[in-house]
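J.: Got a predicted structure here, sequence first:
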Amino acid sequence: MSLLKHTSTIAGFTLLSRIFGFVRDIMLARVLGAGLAGDAYQLAFTLPNTFRRLFAEGAFSVAFVPMYSRKLAGEGGEEDAARFADDVLSVFIWVLLGFSALAMIAMPIIVLGLAGEYQSVPGKFELSVFLSRVTFPYLFFISLVAMLSGLLNARSRFAPGAIAPVLFNLVLISGIIAGYSWRGDSGDDRYVVYALSAAVSLSGFVQFLYLWWAVRRAGLKLSIKKPKLTPEVKQLGMVILPATFGAGIYQISQFVDTFFATSLPQGSLTLLKMADRLNQMPLGIVGIALGTAILPMLSRHIQSDDKAKAQNLQSDAFEMATLLTLPAAAALAICAPAFVNAFFVGGKFKPEDGVIMSYITMALVAGLPAYVIVKILNPGFFARSDTKTPVYTALISLIFNIILNVWVVRSYGIVGLAGATACSATLNCLLLYAVLHKRGWFHFTAQLGNRIFRQLIATAAMSAALWWMMGILLPNFSSDILTRVSSLILLVGGGMAIYFAVGYLVGALDKDRVNRLLRRSGPATGEA
């Protein structure tokens, strides 16, 4: 199947998940606001979620999927692939249990390292430790979900893995509703975060059950045997260790940002995480979808030593990424006050919190194109089993991020912290491309540059229109619900119409390339 078809499948379900996630965050902001309980929950949510992205969806996926894909394409075919999967599962499950148990025991030390300043607020540190222990089992289940998704992705079955996050958000929404009802008129926000934290772990279990059913439905059978470190499992482990760092600069930066954010005034961590949710909307829909779709396809091209198809595949992915992320970044930066006021401000979330969150969002989305492009460049290394290079680039970017944080947080607070994250992601992107280009694995062509230039023209036209519309519509986003919704529809619809109209006129996307991508096979992707 084509890259566009794979990406559309993942992106469609991811969009559905992001919509439910957006509803979840709106409810959470209005029910909890930016206070003690909100900060404690955000820290408890960040810990397993960041480890999930770092290990399960990051290092494990980029290491396991290419190896499993090569087994499927090799002489042993299904039999070798099934044996490899069983061996990995039999070791992986005990590693997960051991890591989760140790982390829960050591949770006071972990929270102290990340949020030592919480000790200065009565009850905040203790609540953070308790909630983190409640949420951490989520990592165990979601890591198994990542493996099951990898089995299906290697067979070009992307839908189940993309549907799982929808279940996650539905369970969390139920948790917010349950916690709100439990709190009642008491005003004690702890009831909300107790229920919500339990819902996090429950959501992991629900996703695991669904993926297990999907794997069995696809005709695959997994069995847990006596753990055995076979040569293939050892090789996987050797790839995972450096890939943990190389694939997870954004996630590692989350820990760095969390550390600095917890040293700032109360509510800063909550506002940062809420703003990042807006940033994650296009990142998840475009970046994760493209990265997930490209890895097994790129691995097959490299396995068959077809350099031309590998180059075309990454070039197509790059073009699709910029087509969507350039306007998304510009629109979010210009319209941040509108989105924040329309959706988040209300209940316990105050207008002054909305102002700060808007500035944080503007700073974060400056790095949005880089966040997405990294998802496309990293597979170029991982598909070749090269995990050392991303480690080096990630280390340089992370050190840069820490130094920048030390300098900007004192002067610009939480907004400066968000800007530093965007800068470090951009640096990582540039370093990755420079190495790929130098090794002849991927190069930026004149045709691709010309296409992106035309996309920038369309983005500039859209930005000018949005800036003018914001000047007229901004007061409406603090009005009644009907006025907010109608103004948002006008703003978003107008921006999209202008971008795609101008993009069509100036040729921001090659129409022939779209047709090639839509076909089941063709020169753009080389899929048979």
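T.: Nice, I can see it.
J.: CA only for contacts and neighbour counts going forward, please
T.: Fine.
J.: Which residue, other than its chain neighbours, is closest to I176?
T.: L196 (5.7 Å; C-alpha to C-alpha, 6 or more residues apart in numbering).
J.: tally of neighbours for the one you found?
T.: 28 (other C-alpha atoms under 10 Å).
J.: which other helices and strands contact the helix or strand where it lies?
T.: Using DSSP states H and E, L196 falls within helix 190-217. With contacts taken as 3 or more C-alpha pairs under 8 Å, 6 or more residues apart in numbering; DSSP states H and E, helix 190-217 sits against helix 36-51, helix 124-135, helix 137-153, helix 159-183.
J.: quick one on the thing from earlier: correct me if wrong: the residue nearest to I176 contacts L172.
T.: Yes: L196 is within contact range of L172, at 6.3 Å (criterion: C-alpha atoms under 8 Å).
J.: another structure for you, compare them:
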Amino acid sequence: MSLIGKFATVGTATLGSRLFGFAREMLMAAAVGTGPVADAFNAAFRFPNTFRRLFAEGAFNSAFVPLFAKEIEANGMEGAKRFSEEVFGVLFTVLMALTILMELSMPFIVRTVIAPGFVEDAVKFDNTVRLATIMFPYLACMSLAAMMGGMLNSLHRYFAAAIAPVFLNIILIGVLGFAWWKSYDPLQVGYALSWGVMAAGFVQLAIVWIAVRNAGIKIGFRRPRMTGNVKRLLVLALPAAITGGITQINLLINTNIASGKEGVISSLAYADRIYQLPLGVVGIAVATVLLPELARALRGGHQVEAANLQNRSVEFVMFLTLPAAAALLVMAEPIVRFLYERGNFSASATGTVAEILGIYGLGLPAFVLIKAFIPGFFAREDTRTPMIFAAISVIVNVSMALTLFPSYGGPGIATAEITAGWVNAALLFGMLLWRGHWKIDIPLLTRIPRLLFAAGVMAIAIHYALAYLAFELSSASSIVVRAGTLVTLVLASMVLYFGLAFLTGGANLGMVKRGLKRRQAKTESQVDPTEAP
């Protein structure tokens, strides 16, 4: 399968998750708006979600995958099974201890880490503690699921791990539908959603567990022991967790800061949901596929193939990300109005969330590029350098957020986030160049400016179209008119952008497909016989 085909496999599954996520957020916005319950739920969910990104997705998709792939090549499937059982025993034990500790410490954690600004509101603080306590076991389920997802990715079985997150949104949509049927008040909705999150964790774990068994690996429980393989994993995992979850670290810090003003946490969460669509579909797909592919190429000494993988990946993500960033920048308000403005979600909330979303659009290319650059370090088992750069970006984010938040609120925090993202992306790229680990080719250098031109023209066209279609996109129009107008505008913008991209030479479909083909002659001997066709 071509690299672009693998991107499409993961991207399609992620797109499904994000679309269901939109439906979930639309229902949630109508049910709880940006009020105290929404702030409490989003703050409480942020905590286990941050740990999931740090110690699950961040650590295992960057540290576990290269080691698991190495074990397959060195000792076959039996060695990989033994390694995975060693890791599972330690991980399961640590997660159980961590969950118990966090559950007992939740009031202190909410007071000091999650939302210190809630302390003055006793009801809001108590609800946040209770909701976080209900949801925290989700972390244990997702950490184990991430390990198994890493195993599946190493075996080139991408779909199950990518599709599993869809079930979180499906379950929560079902919860919101039931709450609407039973006429729940906002607080009852918040508690119902929390129980739904915990249930979704078990469902997602079951999906990847079954997929791993179907791939031919049955994991048994071993007494936790610090073997050489486990020690090596931990050495790589800690910095990898920090690096891979840098966005979540910044979000957790920003949630802490944002708790000082009513409605800011939920406004950031609603904007984040929209901007996660292009980031998830493009960025996560590339990061998930590129790491194992790059690790195998480097392990086999195929330096030319590795360079081609990196350049074509950046070319691919910029081709899809630049128009998304331009669209979020200029048409954030009609998007937010259509998706959220109903029920308890007011017109003033639309303005705030739209402003934050437009700022996020400026940072979208940076966060996608980070996901394309980091595999260049992790595939070489260097997790320390990206960790240092991640720490620098955290310092930038915190200092800017503390400076801007008192005057600008949520938009100030969003500005801090995207600035930190661009700093991180620039540092990663500069180091890859300096070490000679990134070979820029002429097609990449010539296509990026042309893609920027196409995205810029599209943004200008959207700006004037919004002025012409102001009434059709306003809240005075029916939802059918707004939906039709918005869809037509998006489709016309896509035609304009892709037309310009191909006409100017910023994109060439045939060349991209040929460039992304895996060089079967060079790598066929490395592919495990259990790989899915």
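T.: The structure has been received and is ready for your questions. Keep in mind it's a predicted model, so treat the numbers as computed, not measured.
J.: Report the TM-score for the pair.
T.: The TM-score (TM-score structural alignment, normalised by the length of structure 1) is 0.96; 523 aligned residues with a C-alpha RMSD of 1.6 Å.
J.: Map the residue nearest to I176 of structure 1 onto structure 2.
T.: In structure 2, the residue paired with L196 of structure 1 according to TM-score structural alignment is L193.
J.: Likewise for T389 of structure 1?
T.: In structure 2, T389 of structure 1 lands on T385 (TM-score structural alignment).
J.: Return the residues in contact with that match.
T.: The neighbourhood of T385 of structure 2, defined by C-alpha atoms under 8 Å, 6 or more residues apart in numbering, consists of F377.
J.: I'd like the distance between it and L236 of structure 2.
T.: Distance from T385 of structure 2 to L236 of structure 2, counting by C-alpha to C-alpha, to the nearest Å: 11 Å.
J.: show me where the stretch 351-500 of structure 2 has strands.
T.: With strands called from DSSP state E, counting those that start in this stretch, the stretch 351-500 of structure 2 shows none.
J.: Distance of the aligned partner of Y359 of structure 1 in structure 2 relative to F471 of structure 2?
T.: In structure 2, the residue paired with Y359 of structure 1 is E355, using TM-score structural alignment. Note on E355 of structure 2: its distance to F471 of structure 2, by C-alpha to C-alpha, is 20 Å.
J.: Who has more neighbours out of the two?
T.: E355 (20 against 13).
J.: burial measure for the closest residue to the more buried one other than its chain neighbours, as a count.
T.: In this structure, E355 of structure 2 finds its nearest non-sequential neighbour in P411, 6.5 Å apart by C-alpha to C-alpha, 6+ apart. By other C-alpha under 10 Å, the residues close to P411 of structure 2 number 25.
J.: How about L491 of structure 2?
T.: Look at L491 of structure 2: counted by other C-alpha under 10 Å, it has 12 neighbours.
J.: cool, V123 of structure 2 as well?
T.: As a burial measure, V123 of structure 2 scores 13 neighbours (other C-alpha under 10 Å).
J.: ok, G503 of structure 1 - contacts?
T.: G503 of structure 1 sits in contact with 454-455, 457-458, 509, where contact means C-alpha under 8 Å, 6+ apart.
J.: repeat that with 6 Å
T.: Residues in contact with G503 of structure 1 (C-alpha atoms under 6 Å, 6 or more residues apart in numbering) are A458.
J.: That one maps to what in structure 2?
T.: In structure 2, G503 of structure 1 lands on A501 (TM-score structural alignment).
J.: what about that match, distance to I462 of structure 2?
T.: 16 Å.
J.: Repeat that for T523 of structure 2.
T.: With C-alpha to C-alpha as the criterion, T523 of structure 2 and I462 of structure 2 are 45 Å apart.
J.: Check A44 of structure 2 too.
T.: A44 of structure 2 is 37 Å from I462 of structure 2, by C-alpha to C-alpha.
J.: Equivalent analysis for M147 of structure 2, please.
T.: For M147 of structure 2, the distance to I462 of structure 2 - C-alpha to C-alpha - is 43 Å.
J.: Quick one: map A29 of structure 2 onto structure 1.
T.: Superposed on structure 1 with TM-score structural alignment, A29 of structure 2 falls opposite A29.
J.: That match: helix or strand, and which one exactly?
T.: Per DSSP H and E, A29 of structure 1 falls inside helix 3-32.
J.: residue contacts, A338 of structure 1?
T.: Here A338 of structure 1 is in contact with F477 (C-alpha under 6 Å, 6+ apart).
J.: so how far is A247 of structure 1 from it?
T.: 33 Å.
J.: Do I have it right that L357 of structure 2 meets D272?
T.: No: using C-alpha atoms under 6 Å, L357 of structure 2 makes no contact with D272, being 7.2 Å away.
J.: between the two, who's got more neighbours?
T.: Ranked by neighbour count (other C-alpha under 10 Å), L357 of structure 2 and D272 place L357 first, with 31 against 18.
J.: Can you tell me how far the residue nearest to the more buried one when sequence neighbours are not counted is from P48 of structure 2?
T.: Leaving aside its sequence neighbours, L357 of structure 2 sits nearest to A271 (C-alpha to C-alpha, 6+ apart; 5.0 Å). Going from A271 of structure 2 to P48 of structure 2 by C-alpha to C-alpha gives 20 Å.
J.: can you check Q188 of structure 2 too?
T.: For Q188 of structure 2 relative to P48 of structure 2 (C-alpha to C-alpha), the value is 21 Å.
J.: More neighbours: which of those two?
T.: Legend: neighbour count by other C-alpha under 10 Å for Q188 of structure 2 and P48, higher for P48 (22 against 12).
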